[in-house]
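A.B. asks: sequence first, predicted model second:
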Amino acid sequence: MTHSPPSSGQATDAAPATTTVPDGADRPAASLAPLGPVRSWLAVAAVGLGVFAFTTTEMVPIGLLPAMSRDLHVSEGTVGLSVTLYGAIAGLFAPVLTVATRRVDRRLLLLLVLVVFVAGNAFTALSSSYTVLMVSRLLTGFAHGVMWSIAASIAIRLVPPDRAVRATAVVFSGISIASVVGVPLGTFIGGLSGWRAAFWVIAGAGVAILAAAAFLLPTLAPRAVVRLAELPRLLRDGNLRIATLVTAAMVVGHFAAYTYVAPFLEQDAGIPSDWVSALLLLYGVAGVAGNFAGGAAAARALRATTLTCILLLAAAVIALVVNGRWHPGTVVLLLVWGIAYTALPVCLQTLVFASAPQAPEAATSLYICAFNISIALGALIGGWFVDTSGPSAVMFLGAGFSMLAALLMTRYRVARPDQP
């Protein structure tokens, strides 16, 4: 059973699945995608695998930089632009491309995005020069922005309304699993058979995901059509504006600190260098657990869960500095950081849905824009702090931005239970 969305930009402190159904408000999910329960969740898993594949291909060059640099005869920093510009393109063009494709059936759009993904990775593997590499990476980056904008809104149309947050968690688990499995595996394949082989494997995985999506997903007519000129109007909604600002502050803070966590662990926490990769792997494993735990908690109390995760992250980062060189404490606090942070994308995406149920994909495109730009901004600011003040200072910087996000989150308005 669904209810009308809260008035005056308010949202109940629960997942939108229990209050409104984005992309088809006040209609049961079964009417949008008449699938059996097993096929519905397999379809959601296929979308999650798409997110996994895109996240893997975005980040895998980090582990292949030396080999790519030697083969293409450019510096490692120059090759690193294939990651930085990829993310910038995905973020900046997500709103434009989401609006431009607003009338395309969402199943067809997902399949087209996956076709571009396969082609982009194949061209990357075939790159004969740095220029060809960058063209192929930017092509994939355009598709990445659209994928992020539509993935969660597709997933929640495939399941009953009371399972919407769980479906969102499954989709975003692709990010955590890519960090734990996809990127290390791609790096391993690159070391074993060359960096091009890693991109061929990713392209092959894209073909399999494309086939699964084509078989499992039903036709999904576009809903809540929004024009480009209307995007700024969405931000007039107080809750959506708060959700976007919380995202920006949170992501800047996290990436300012996490980008430079390795030097902090080695220099300030006294962790041996050969332990760092193992600790970061544990961080990723904890993140998978945090993703699903955050989704379950957000389904019951959205604002409270989001605020708790933000404060938990800030506390863990500060405590890492205060903890000094006590290694057991460092390990525990790093795991807490991983759980808290990876729960947040599910919470933040659900906040966006709850804030703009009439235009979930357009609102998500603004969220993705803020998210990706904030990644670059966080790494940039964090780099300046590391160079001028050291790794511990950047941890405090990250915690400071997290506290700002928590303060902003207190302004998110929750409707009273008796409100319509």
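C.D. replies: That came in fine, so what should we check first? Residues are numbered from 1 along each chain as shown.

A.B. asks: please make it C-alpha for all contacts and neighbour counts, starting now.
C.D. replies: OK.

A.B. asks: mind listing the strands for the stretch 201-350 of the chain?
C.D. replies: Read by DSSP state E, counting those that start in this stretch, the stretch 201-350 of the chain holds no strands at all.

A.B. asks: so how far is the helix or strand containing residue 393 off the chain centroid?
C.D. replies: Per DSSP states H and E, residue 393 falls inside helix 391-409. Taking CA atoms, centre = their mean, to the nearest Å, one finds the center of helix 391-409 at 19 Å from the center of the full chain.

A.B. asks: neighbouring contacts of it?
C.D. replies: Residues from elsewhere that reach helix 391-409 (CA atoms under 8 Å, 6 or more residues apart in numbering): 242-243, 245-247, 249-250, 252-257, 260-261, 263-264, 267-268, 303, 306-307, 310-311, 313-315, 317-318, 321, 382, 385-386.

A.B. asks: A further structure is provided below for comparison with the first:
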Amino acid sequence: MSYSSQRPNWPAVFAIAFCVACLITAEFLPVSLLTPMAADLHISEGAAGQTVTTTALVAMFASIIITSLIKNTDRRYVVIAFAILLSLSSLIVAFSTNFFLLLGGRVVLGIALGGFWALAASVTMKLVPPHALAKALSVVFGGVSIAMVIAAPIGSFLGNIIGWRNVFIGAAVLGGVCSVWLMKVLPAMRDSSVEKESMLGIFKQTGVMVAMLAIFLTFCGQFSFFTYIRPLLATVSELDVNQLTLIFLGFGIANFIGTSCSAIVLKKHLMRTLFLAPTTLFFCAGLFIIFGHIPWVASMIMVLWGLTFGFIPVAWSTWIARNLSHQAENAGAVQVAVIQFANTLGAALGGLLLDGQGILAPITLCGGLMLVTAGLIGFALPKHTATHQ
């Protein structure tokens, strides 16, 4: 991987982070708007949840295909194109009159999301010299945490005031801001040193297969629960819209704190964090099943959940960066594909279980998958592979 400058291009790094935040916000908006979207389009909440499934499924394929298609194309134009697609997808959703048009908009978002995420780490590497890479990546991943803070509470709050369609129009405006900002600050990033090794070649590296399986199980569990968090809290904990907004905000702030603190913790305790995070989420799921009918207990569980999950994406990205830095774009593409496939399956299974087995079924599945993940990391992930900086 070559670096385009000996000086960090922080305006471009922050533009990338802002675009990441907008993309993740758009991806998560249906989570907090599930109930009004379903009512307006005359579909079930389980069916509305499949809008998340659709985006994740398309993103999975987009992350793999796009990195093969663009080859040595200037990454500047590719990234800007994804920002434009963010606006287009949000407008399609905002003006959808039926379920299939709604899914079409989410397909367009999936293309932007998968492609952008696959390139995010490698593009960041081109914007800063090696000594500034860790800080730059933390800024980019901070965009995810900001989206976790913004998407659910703002979506729920604004959706109640201006309607869910206008919320998506707002997302389209954000996409426009992203496009203009990226045009102004991104330098040309045409890379002649295209990675020649096969994308699947990364699985030959020690521990990669186990790591990708653990990532898959973690995100599958998270999305089987998180996609349906609004009907879960509204039904089990009997919370109204204002209370839900506060809990979403608490979840997001806690997630941001977890992400912000993760760099310090991961420096010395990467493997321990990878094990303890899913273990904690397993206990959170169990506690909610038992005590979730008590509103204040449910609120505390959600805050702890957000805090804990904040460590997970950064921890796995750190593990991959330490072990697969020589294949940055290939590793990024595979990681995104695995996560998006997990999101797809998790949201789909959660919706089926919600409609077929009851309101607690999705979080029960999540708890089980987190327990399996912790066991896999504890007993099968080679510990020596992630010890070097």
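C.D. replies: Received it, and whenever you're ready, just let me know what you need. All figures in this text were calculated on a predicted structure; none of them were measured in a lab.

A.B. asks: narrow the contacts of helix 391-409 of the first structure to those in helices?
C.D. replies: 242-243, 245-247, 249-250, 252-257, 261, 263, 303, 306-307, 310-311, 313-315, 317-318, 321, 382, 385-386 (DSSP state H).

A.B. asks: tell me the buried residues within the contacts of helix 391-409 of the first structure.
C.D. replies: 242-243, 245-247, 249-250, 252-257, 260-261, 263-264, 267-268, 303, 306-307, 310-311, 313-315, 317-318, 321, 382, 385-386 (16 or more other CA atoms under 10 Å).

A.B. asks: residues in contact with the most far-flung residue of the second structure relative to its centre?
C.D. replies: In the second structure, counting by CA atoms, centre = their mean, residue 6 sits farthest out from the average C-alpha position, at 30.4 Å. Taking CA under 8 Å, 6+ apart, we find residue 6 of the second structure in contact with 128, 129.

A.B. asks: could you say which helix or strand contains it?
C.D. replies: Counting by DSSP H and E, residue 6 of the second structure is part of no helix or strand.

A.B. asks: distance of it relative to residue 131 of the second structure?
C.D. replies: In this view, residue 6 of the second structure and residue 131 of the second structure are 10 Å apart by CA to CA, to the nearest Å.

A.B. asks: any residues in contact with both of the two?
C.D. replies: Common neighbours of residue 6 of the second structure and residue 131 (CA under 8 Å, 6+ apart) do not exist.

A.B. asks: tell me where the second structure has helices.
C.D. replies: 10-41, 45-70, 75-94, 99-127, 133-162, 164-185, 208-226, 229-236, 241-291, 295-309, 311-324, 328-357, 361-380.

A.B. asks: residue in the first structure matching residue 62 of the second structure?
C.D. replies: Mapped onto the first structure by TM-score structural alignment, residue 62 of the second structure lines up with residue 93.

A.B. asks: that match is in contact with residue 145, isn't it?
C.D. replies: Yes - applying CA atoms under 8 Å as the test, residue 93 of the first structure and residue 145 come out as touching, 6.6 Å apart.

A.B. asks: and these two? which has more neighbours close in?
C.D. replies: residue 145 (29 against 21; other CA atoms under 10 Å).

A.B. asks: that one: what's it in contact with?
C.D. replies: Taking CA under 8 Å, 6+ apart as the test, what residue 145 of the first structure contacts is 89, 90, 91, 93, 94, 97, 365, 368.
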